[in-house]
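*Asks:* sequence unknown, structure follows:
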């Protein structure tokens, strides 16, 4: 293992995550062991467990920025848009993201029960960001939880019925946004 410079705790964590993600890409989550991650990071397995409690924790730390950061970026860049345009931008970004990263997202949600729990955690973060964005849309207060569910359901539908055509995705986004805003801003039906 040669001579190494001492890394800060944060730098070592980043190095382990980066090495682990390379192994996960090559072998998949189930096919990867913590010993292989440690070997790839050029550390002992004991050292690895000083930084992370499990393989699942390493994986989640590796994918979280990939998923959440891109959503936060689109929310920031859409800040000056109308509420309708903002919802469209967020939906278009997420559905495109799902289409482009289909295998990774399916892995998080479906490969193992451990990763499924991580998918729930990530979904909660995504839901929180969407709820914040919907708060600015012309949607009745009592309909906002329904709007969030519609958006989350729309996103999940693309995991099971993926769409690769950009024009179809764009049309879908415009239709779902119109459906939400037109049907959720008027008076309450009793």
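*Replies:* Looks like it came in fine. What you are looking at is a predicted structure, and each value in this text was computed from that prediction instead of being measured.
*Asks:* C-alpha only now, for contacts and for neighbours.
*Replies:* Noted.
*Asks:* Grab the most central residue of the chain for me.
*Replies:* The centre of the chain sits closest to residue 67, judged by CA atoms, centre = their mean, with a distance of 3.2 Å.
*Asks:* Helices along this protein, start to end?
*Replies:* For the chain, helices defined by DSSP state H occupy the ranges 9-27, 34-40, 45-51, 55-64, 70-77, 83-100, 102-110, 113-134, 144-160, 166-183.
*Asks:* what would those look like in TSV with mean neighbour count?
*Replies:* Below are the helices of the chain laid out as TSV (neighbours: other CA atoms under 10 Å):
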stretch	mean neighbour count
helix 9-27	16
helix 34-40	18
helix 45-51	14
helix 55-64	18
helix 70-77	16
helix 83-100	21
helix 102-110	16
helix 113-134	16
helix 144-160	16
helix 166-183	16
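*Asks:* quick one on the thing from earlier: can you tell me the closest non-neighbouring residue to the residue nearest to the centre of the chain?
*Replies:* residue 122 (7.9 Å; CA to CA, 6 or more residues apart in numbering).
*Asks:* residues in contact with the one you found?
*Replies:* Contact analysis of residue 122 by CA atoms under 8 Å, 6 or more residues apart in numbering lists 64, 67, 68.
*Asks:* do you know how far the closest residue to the last one other than its chain neighbours is from residue 64?
*Replies:* Of all residues beyond its chain neighbours, the one nearest residue 68 is residue 126 (6.8 Å), with distances taken as CA to CA, 6+ apart. Spatial separation of residue 126 from residue 64 under the definition CA to CA, to the nearest Å is 11 Å.
*Asks:* residues touching residue 92, list them.
*Replies:* Contacts of residue 92 (CA under 8 Å, 6+ apart): 169, 170, 173.
*Asks:* let's go with 10 Å and repeat that
*Replies:* Residue 92 makes contacts with 74, 86, 98, 155, 166, 169, 170, 171, 172, 173, 174, as judged by CA atoms under 10 Å, 6 or more residues apart in numbering.
*Asks:* another one to put next to it:
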């Protein structure tokens, strides 16, 4: 029974991405999403209260849960390895879900309530996961005593700038970056700025 419920919910989400991508958030209706998913419209409301809830549900698990999993898998490794895993995960996540990313980026500009919900329930939660990691490294003396909230958003901003360049501005037409080298240099730049001056190797070295 659980397998059927999970499958049906995912079926609706997959259909929603296709419909939202074609018609935008305003233009899409739950009736069209139901038709695309091959279910009755009433079935949608067994899983989601509103169309907005469908859109928000698409982003949360991908962005927040995958970040938690990445940090768990990287536990005990060097900061270089941890940050490399985080950045690689974020870039792969965007590539695998580029239609959803473009949809959220576009619709958030025109729907303040959607933007606020996305910021509160997805962005702030993801930033909180990074803040915890950074705070732990500060407590261990490996990172400078900076504000973890600022440091987490600095990392998000570095990665976000290159996602914007490649996926939204199509910047590869002008300058193309090797992804492995990009990740390596972003990690180096970030750690150069945040590591404690007396750092001598730290975790996993």
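*Replies:* On my side now, so go ahead. Keep in mind that this is a model prediction, so the values were computed, not measured.
*Asks:* returning to that earlier point: please pull up the equivalent of the residue nearest to the centre of the first structure in the second structure.
*Replies:* Correspondence of residue 67 of the first structure to the second structure, assessed by TM-score structural alignment: residue 63.
*Asks:* just residue 82 of the first structure next, same as before
*Replies:* Checking TM-score structural alignment: residue 82 of the first structure goes with residue 78.
*Asks:* Its match: neighbouring residues, count only.
*Replies:* A count of nearby residues for residue 78 of the second structure, using other CA atoms under 10 Å, gives 15.
*Asks:* ok, now residue 48 of the second structure?
*Replies:* Using other CA under 10 Å, residue 48 of the second structure is surrounded by 15 other residues.
*Asks:* Kindly report the same for residue 43 of the first structure.
*Replies:* Applying other CA under 10 Å, we find 15 residues neighbouring residue 43 of the first structure.
*Asks:* my guess is it contacts residue 16, does it?
*Replies:* Yes - Residue 43 of the first structure is within contact range of residue 16, at 8.7 Å (criterion: CA atoms under 10 Å).
*Asks:* got a list of what the residue nearest to residue 68 of the first structure touches?
*Replies:* Taking CA under 10 Å, 6+ apart as the test, what residue 126 of the first structure contacts is 67, 68, 71, 72, 94, 120, 152.
*Asks:* ok, those in the second structure, which still hold?
*Replies:* Checked against the second structure using both residues aligned by TM-score structural alignment, their matches' CA atoms under 10 Å, the contacts of residue 126 of the first structure keep these contacts: 67, 68, 71, 72, 120, 152.
*Asks:* sorry, back to before: now, among the contacts of residue 122 of the first structure, which is nearest to residue 49 of the first structure?
*Replies:* residue 64 (19.7 Å; CA to CA).
*Asks:* Make sure the closest one is actually in contact with residue 118.
*Replies:* Yes - when contacts are counted by CA under 10 Å, residue 64 of the first structure is listed as touching residue 118 (9.3 Å).
*Asks:* residue in the second structure matching residue 23 of the first structure?
*Replies:* Residue 23 of the first structure maps onto residue 19 in the second structure, by TM-score structural alignment.
*Asks:* any idea how far its match lies from residue 161 of the second structure?
*Replies:* Separation of residue 19 of the second structure from residue 161 of the second structure (CA to CA): 28 Å.
*Asks:* And for residue 18 of the second structure?
*Replies:* Going from residue 18 of the second structure to residue 161 of the second structure by CA to CA gives 26 Å.
*Asks:* same question, residue 81 of the second structure
*Replies:* For residue 81 of the second structure, the distance to residue 161 of the second structure equals 21 Å [CA to CA].
*Asks:* Residue 1 of the second structure now?
*Replies:* Per CA to CA, residue 1 of the second structure is found 43 Å from residue 161 of the second structure.
*Asks:* go on, residue 88 of the second structure?
*Replies:* For residue 88 of the second structure relative to residue 161 of the second structure (CA to CA), the value is 14 Å.
*Asks:* any idea how far the equivalent of residue 97 of the first structure over in the second structure lies from residue 64 of the second structure?
*Replies:* Matched across to the second structure, residue 97 of the first structure falls on residue 93, judged by TM-score structural alignment. The gap separating residue 93 of the second structure from residue 64 of the second structure is 11 Å, by CA to CA.
*Asks:* Same check on residue 98 of the second structure?
*Replies:* Taking CA to CA, one finds residue 98 of the second structure at 16 Å from residue 64 of the second structure.
*Asks:* Ok, residue 2 of the second structure next?
*Replies:* From residue 2 of the second structure across to residue 64 of the second structure, the span is 23 Å (CA to CA).
*Asks:* Comparing those two, which residue is more hemmed in?
*Replies:* Counted by other CA under 10 Å, residue 2 of the second structure and residue 64 do not tie: residue 64 has more neighbours, with 19 against 7.
*Asks:* didn't the more buried one look like it was pressed against residue 128?
*Replies:* Yes - with contacts counted by CA under 10 Å, residue 64 of the second structure reaches residue 128, the gap being 9.5 Å.
*Asks:* No further questions, thank you.
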